[in-house]
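Asker: got a predicted model here, sequence first, then my questions.
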Amino acid sequence: MKTTATPTAASTVTVHPAAARGHADHGWLNTAHSFSFADYYDPAHMGFRSLRVINDDHIAAGRGFPTHPHRDMEIFSYILAGALAHRDSLGNVRVLSPGQVQLMSAGSGVTHSEFNPSATEPAHLLQIWILPRERGLTPSYTEWQPRADAADRAKTLLISPDGRDGSATIHQDAVIHRLRLKAGETVTHDLASGRGAWLQVIAGELTFNDTPLAAGDGASTETAGRLTFTAATPVEALLFDLQ
């Protein structure tokens, strides 16, 4: 009798290599696009569920994005190095430091600018766009601030629909965790049926259900169950759990 092999956990993970990302160097901005964005278009990489943009941005000293409009998008920046000066039409004026998250719900329409305020040091951040649960929402702004008791946590909640545990609030059924793992450390995440997970590796090397990944790689799964992440080197990554 013919038998069919049961797929291993690793076979359910789809890898999106760092080298396959779109790339643009504008002099003042050096950026890599995980999904189609601006002049980079790849019909195979238009997003993952409600996740539409992951841009890995390096911004030169004293440069940035002048005031421009957005609507009907949840936009957040995760600061990796340097600083980011944010100003928007809601009246928010902030300078964000590494480890901080700022999330702007563009809703029915908002304008903002983002600049590197340093005269000498570059800034490095991830800018991420997620579709909201509905169009025409009232624009809003929220932040996540690192807490001293969370500095060494392997898995930390950054963003959630209800702002629980001090997380920034998003208008979508999306939960985003930061992973910070020491070499040899393992953390797990339970993915519910009907949901999808995307992992964006910021630094280091790890395995995602035994699939090896390195800095800049993305990986996704839509297979429910326990996801396991084990660091080969010190790792920082963002984990998206999406409806």
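Answerer: Thanks, I have it. Numbering: from 1, shown residues only.
Asker: drop to CA atoms for contacts and neighbour counts, all remaining ones
Answerer: Fine.
Asker: report how many residues lie close to F48.
Answerer: Residue neighbour count, defined by other CA atoms under 10 Å, stands at 16 for F48.
Asker: oh, that last question was meant for A150, not what I typed.
Answerer: When neighbours are counted by other CA under 10 Å, A150 registers 11.
Asker: for H26, same thing?
Answerer: 9.
Asker: contacts only, for S89.
Answerer: Counting by CA atoms under 8 Å, 6 or more residues apart in numbering, S89 makes contact with 110-112.
Asker: what does G107 give?
Answerer: Contact analysis of G107 by CA under 8 Å, 6+ apart lists 71-74, 135-140.
Asker: same check on K182?
Answerer: Contacts of K182 by CA under 8 Å, 6+ apart are 231, 233-235.
Asker: taking those one by one, which sit in strands?
Answerer: By the criterion of DSSP state E, membership of the contacts of K182 in strands covers 231, 235.
Asker: tell me, how many residues neighbour S113?
Answerer: 17.
Asker: excluding sequence neighbours, find me the nearest residue to it.
Answerer: Distances taken as CA to CA, 6 or more residues apart in numbering put T67 closest to S113, at 4.3 Å, once the chain neighbours are dropped.
Asker: for that neighbour, give me its contacts.
Answerer: Contacts of T67 by CA under 8 Å, 6+ apart are 111-114.
Asker: ok but it is inside a helix, no?
Answerer: No: T67: not assigned to a helix; according to DSSP: H, G, I helix; E, B strand; the rest coil it is strand.
Asker: return the distance of it relative to H112.
Answerer: 5 Å (CA to CA, to the nearest Å).
Asker: try P122
Answerer: P122 sits 20 Å away from H112, going by CA to CA.
Asker: pretty sure A81 contacts E121?
Answerer: No: look at A81 against E121 with CA atoms under 8 Å: they stay out of range, at 9.2 Å.
Asker: returning to that earlier point: now for the contacts of G107: which two are most distant?
Answerer: Greatest spatial distance among these (CA to CA): R135 and S140, at 13.4 Å.
Asker: of these two, which one has the most company?
Answerer: S140 (17 against 13).
Asker: ok, now which ones touch that one?
Answerer: Neighbouring residues of S140 by CA under 8 Å, 6+ apart: 90, 104-107.
Asker: surely E143 touches V101?
Answerer: Yes: contact criterion CA under 8 Å: E143 and V101 qualify, at 5.5 Å.
Asker: tell me, what's touching those two both at once?
Answerer: Both E143 and V101 are contacted by A168, under the criterion CA under 8 Å, 6+ apart.
Asker: pick out whichever of these two has more residues nearby.
Answerer: Neighbours per residue, other CA under 10 Å: of E143 and V101, the larger number sits with V101, 24 against 20.
Asker: and here is the other one:
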Amino acid sequence: MADHDPPPAALTVHRADQRYRSAPEDGVDTRHAFSFAGHYDPENTHFGALLACNEETLAPGAGFAPHRHRDTEIVSWVVEGALSHRDDHGHAAVVRPGRVQYLSAGAGVRHSEGNVGGAEGPVRFVQFWLQPDEFGAPPRYGLRAAPAGPGLHPLAEGTELRRADAALHLLRLGPYAPLPALPAAAYRYLHLVRGGLGFRTATGPRGVGRELGPGDSLRLSGPAEPVDPVAGPAGVEALLWVMGSALRFG
């Protein structure tokens, strides 16, 4: 399939308990949605331009020692606690729930991440890695508050991402609220953070009812759509990637 050809329609659910699990540092528990580090599944290496979706839990005092990235868009969303960030380009920040952190590694950046000093409980966050479509560019960093209130809100798009055909959205809805129409795209990846989401896989008697909970994900390619999606009894908070193309090689 050529890079510009649309993918065939497909709708797949991936459960939280299917994630690969690792402990890369003391006090760090990581659950990977795709092949990562020592976990390799040739059928699950990426989705669209998304290279990683990691759920991270860092105990008090734990974190990732300074390490280097290159040519990767890294977006972090804190679920609980506070995450400290420091890099070799002079950025130091604390990321709390309701704020989105964006790091474009570009030509190379060295950074560390950890549970904020003095924390009594863990920090939990979701981190995505996205392939850029511009390589070797100067690194850049951003941290800002997410839009408040219910609905589907953009978190990272346009000039924030070095991937012109990709965007990240935040979905927040109250109990039993119907979902708004999802943006059309060749690839869409929905990750459940809190609450639940119900839908049917197709209209009519062939449709199967599905329910998603925290840590579950929905992968949509081509024209596939969930039918009658609705928030669960506790509402829903989810992160939605919308991507116009898959990984590019060469």
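Answerer: Sure thing, it's come through. Source: prediction; values computed, not measured.
Asker: what about the aligned residue in the first structure for R140 of the second structure, distance to A19 of the first structure?
Answerer: With TM-score structural alignment as the criterion, the equivalent of R140 of the second structure in the first structure is S140. According to CA to CA, S140 of the first structure and A19 of the first structure sit 35 Å apart.
Asker: so what's L155 of the second structure up against?
Answerer: L155 of the second structure touches 100, 146-147, 167-170, counting by CA under 8 Å, 6+ apart.
Asker: what's it aligned with over in the first structure?
Answerer: When the first structure is aligned by TM-score structural alignment, L155 of the second structure is paired with L158.
Asker: which element is that match on?
Answerer: Following DSSP states H and E, one finds L158 of the first structure within strand 155-160.
Asker: can you give me how far that strand is from the chain middle?
Answerer: 11 Å (CA atoms, centre = their mean, to the nearest Å).
Asker: pull out the buried residues from stretch 117-128 of the first structure.
Answerer: For stretch 117-128 of the first structure, a neighbour-count test (16 or more other CA atoms under 10 Å) marks 117-118, 122-128 as buried.
Asker: stretch 184-194 of the second structure now?
Answerer: Residues of stretch 184-194 of the second structure classed as buried: 185-194 (neighbour count, 16+ other CA under 10 Å).
Asker: between which two of these is the distance greatest?
Answerer: A186 and R194 (25.5 Å).
Asker: tell me the one among the contacts of L155 of the second structure nearest to P223 of the second structure.
Answerer: Taking CA to CA as the measure, P223 of the second structure sits nearest to A167 out of the contacts of L155 of the second structure, at 17.7 Å.
Asker: count of neighbours near P66 of the first structure?
Answerer: With other CA under 10 Å as criterion, P66 of the first structure counts 11.
Asker: what does it correspond to in the second structure?
Answerer: In the second structure, P66 of the first structure lands on A65 (TM-score structural alignment).
Asker: its match and V100 of the second structure, how far apart?
Answerer: 21 Å.
Asker: quick one on the thing from earlier: ok, and the contacts of S140 of the first structure in the second structure?
Answerer: Contacts conserved in the second structure for these, counting by both residues aligned by TM-score structural alignment, their matches' CA atoms under 8 Å: 104-107.
Asker: if we can go back for a sec, just the buried ones from the contacts of S140 of the first structure, in PyMOL syntax?
Answerer: Buried members of the contacts of S140 of the first structure, defined by 16+ other CA under 10 Å, are picked up in PyMOL with:
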select buried, resi 104+105+106+107
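Asker: got JSON lines for the contacts of S140 of the first structure, with distance to H45 of the first structure and secondary structure too?
Answerer: Output for these, formatted as JSON lines (distance: CA to CA, whole Å; DSSP: H, G, I helix; E, B strand; the rest coil):
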{"residue": "L90", "distance to H45 of the first structure": "32", "secondary structure": "coil"}
{"residue": "M104", "distance to H45 of the first structure": "24", "secondary structure": "strand"}
{"residue": "S105", "distance to H45 of the first structure": "24", "secondary structure": "strand"}
{"residue": "A106", "distance to H45 of the first structure": "23", "secondary structure": "coil"}
{"residue": "G107", "distance to H45 of the first structure": "24", "secondary structure": "coil"}
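Asker: need the contacts of S140 of the first structure in a markdown table with distance to N55 of the first structure, can you?
Answerer: Output for those, formatted as a markdown table (distance: CA to CA, whole Å):
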| residue | distance to N55 of the first structure |
| --- | --- |
| L90 | 24 |
| M104 | 16 |
| S105 | 18 |
| A106 | 18 |
| G107 | 21 |
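Asker: between the contacts of S140 of the first structure, which is closest to N30 of the first structure?
Answerer: Nearest member of the contacts of S140 of the first structure to N30 of the first structure, counting by CA to CA, is M104, at 22.8 Å.
Asker: how about the counterpart of that closest one in the second structure, what does it touch?
Answerer: Correspondence of M104 of the first structure to the second structure, assessed by TM-score structural alignment: L103. Residues near L103 of the second structure by CA under 8 Å, 6+ apart: 73-75, 139-142.
Asker: ok so, going back, residues in contact with the match of P66 of the first structure?
Answerer: A65 of the second structure touches 111-113, counting by CA under 8 Å, 6+ apart.
Asker: can you add distance to S35 of the second structure and give the residues you listed back as JSON lines?
Answerer: Below are those laid out as JSON lines (distance: CA to CA, whole Å):
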{"residue": "H111", "distance to S35 of the second structure": "22"}
{"residue": "S112", "distance to S35 of the second structure": "22"}
{"residue": "E113", "distance to S35 of the second structure": "21"}
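Asker: so which of these belong to strands?
Answerer: If you go by DSSP E, the contacts of A65 of the second structure have 111-113 in strands.
Asker: quick check: which element contains the most centrally placed residue in the second structure?
Answerer: Central residue of the second structure (CA atoms, centre = their mean): F128, 4.3 Å from the mean position. Using DSSP H and E, F128 of the second structure sits within strand 123-130.
Asker: circling back: the match of P66 of the first structure and P214 of the second structure, how far apart?
Answerer: In terms of CA to CA, A65 of the second structure sits 28 Å off from P214 of the second structure.
Asker: likewise for A37 of the second structure?
Answerer: Distance of A37 of the second structure to P214 of the second structure, computed by CA to CA: 23 Å.
Asker: with R21 of the second structure instead?
Answerer: Distance, R21 of the second structure to P214 of the second structure, by CA to CA: 16 Å.
Asker: try R15 of the second structure
Answerer: R15 of the second structure is 9 Å from P214 of the second structure, where distance means CA to CA.
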